[in-house]
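Engineer: Quick one, what's the 3D model for this:
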Amino acid sequence: MHDDSIASPVAQLYANHHGWLRGWLHRRLGHSADAEDLAHDTFIRVLRSKEDVHELRQPMAFLATIANGLLINRWRRQAIERAYLEALAARPVGEEPSPEERHLMIETLLQLDSLLVGLSARVRQIFFLSQLDGLTYPQIAAQLSLTVAQVQRAMGKAFSVCYASRFE
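Structural biologist: Below you'll find the model as predicted:
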């Protein structure tokens, strides 16, 4: 059975602002299909949110905030995928991972990125140089013009976040 008390405000929000949101996203993305996908994803988030849509004073700002978060996630994912593909291209021929392995690696990198997002760019860079590139702390320190102690402190912060996430 359909609950009009929930669907009606969301349906009204959709009817009033879907076109605007799609245009807003199109201007940022340049692709109408991508804009339509993200507009759709935005309204899926609205449906799943606990926000009382009926009480919104600034519905366009609410939708733009959700859509902007989705855009940032999309751009972050694309940057991670590009970096991973560049790293793959540098490998010797014949050492290419399977499509499943590639997918798992990208998903793992995305999870790491979202886990470490609260840390500074420098700490994330140090963590990735250590854990993905396999550099030692002295090598990282030399490459980034830091002391080994600075590298150790940064790794301590990153490991603390990783450890804490296991218990959330």
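
Engineer: contacts, neighbours, all on C-alpha from now
Structural biologist: Fine.

Engineer: quick one: the strands in the chain?
Structural biologist: With DSSP state E as the definition, the chain shows no strands.

Engineer: One more, so I can put them side by side:
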Amino acid sequence: MSSYPISDHPPAMSRIEAIFIEHHGWLRTRLRRSVGDAFTAEDVAAETFTQLLHSPPPQEVREPRALLTTISRRIVYELWRRRDLEEACLQALAHVSGDVQAISPEDQLQLLQALRAMDQALAGLSAKECAAFLLYKLDGLTYQAIGAQLRITPSVARRYVAKGLLQCYKAAGFAPLE
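Structural biologist: As a prediction, the model looks like this:
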């Protein structure tokens, strides 16, 4: 916090500061019950206020706790989703290699980072589009087989896979072909 009085800050900043001062402790306590430990609760609370700071300035927040709850729930959901993804990856590695410890920590980190990047790239797809893309890339299924499994036509399966590929290309920084 700066040494300037709150009144010297822009109105939106002073409002967010007031919300922080009044509700930070409450949010941290609430999150600790939800996520199970103080460190994660503090991280989520900090990210909640960071997102609030970077959102459009609130004109008037009538229910600050409801707003903070909504933002923090999204963050906690993403945290759990990432943990589930990491756990699934580690289980798959253990199943394939028999021992996750045989893979170096650096390789595990690179794999998890790649999975997070792919997860983020595919986040804009529907469940069926994502499933079609993963069946094509990971399982090597044909459009016909994907269509049969997802109960869609092969041409729709092809379109879904193409959309997944486009998302990956965009995430990698490649411009789509016109």
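
Engineer: Quick one: average offset of the biggest helix by length in the second structure versus the first structure, please.
Structural biologist: Assignment by DSSP state H gives helix 64-97 as the longest helix of the second structure. Mean deviation of helix 64-97 of the second structure relative to the first structure after superposition (mean Cα distance after the TM-score superposition for the first structure): 1.3 Å.

Engineer: ditto for stretch 24-32 of the second structure
Structural biologist: Taken over the aligned residues, the distance from stretch 24-32 of the second structure to the first structure averages 2.1 Å (mean Cα distance after the TM-score superposition for the first structure).

Engineer: For that stretch, give me every contacting residue.
Structural biologist: 38, 40-42, 44-45, 65, 68-69 (Cα atoms under 8 Å, 6 or more residues apart in numbering).

Engineer: From Glu81 of the first structure, how far out is Met1 of the first structure?
Structural biologist: 42 Å (Cα to Cα, to the nearest Å).

Engineer: about what we covered before: out of the contacts of stretch 24-32 of the second structure, who's the most crowded?
Structural biologist: Compared across the contacts of stretch 24-32 of the second structure, Ala45 has the highest neighbour count, 28 neighbours, by other Cα atoms under 10 Å.

Engineer: For that residue, give me its contacts.
Structural biologist: 24, 27-28, 31, 72.

Engineer: Mind telling me what it corresponds to in the first structure?
Structural biologist: Per TM-score structural alignment, the equivalent position to Ala45 of the second structure in the first structure is Ala39.

Engineer: burial measure for the residue nearest to Phe43 of the first structure when sequence neighbours are not counted, as a count.
Structural biologist: Leaving aside its chain neighbours, Phe43 of the first structure sits nearest to Tyr14 (7.4 Å; criterion: Cα to Cα, 6 or more residues apart in numbering). Tyr14 of the first structure is flanked by 18 other residues according to other Cα under 10 Å.
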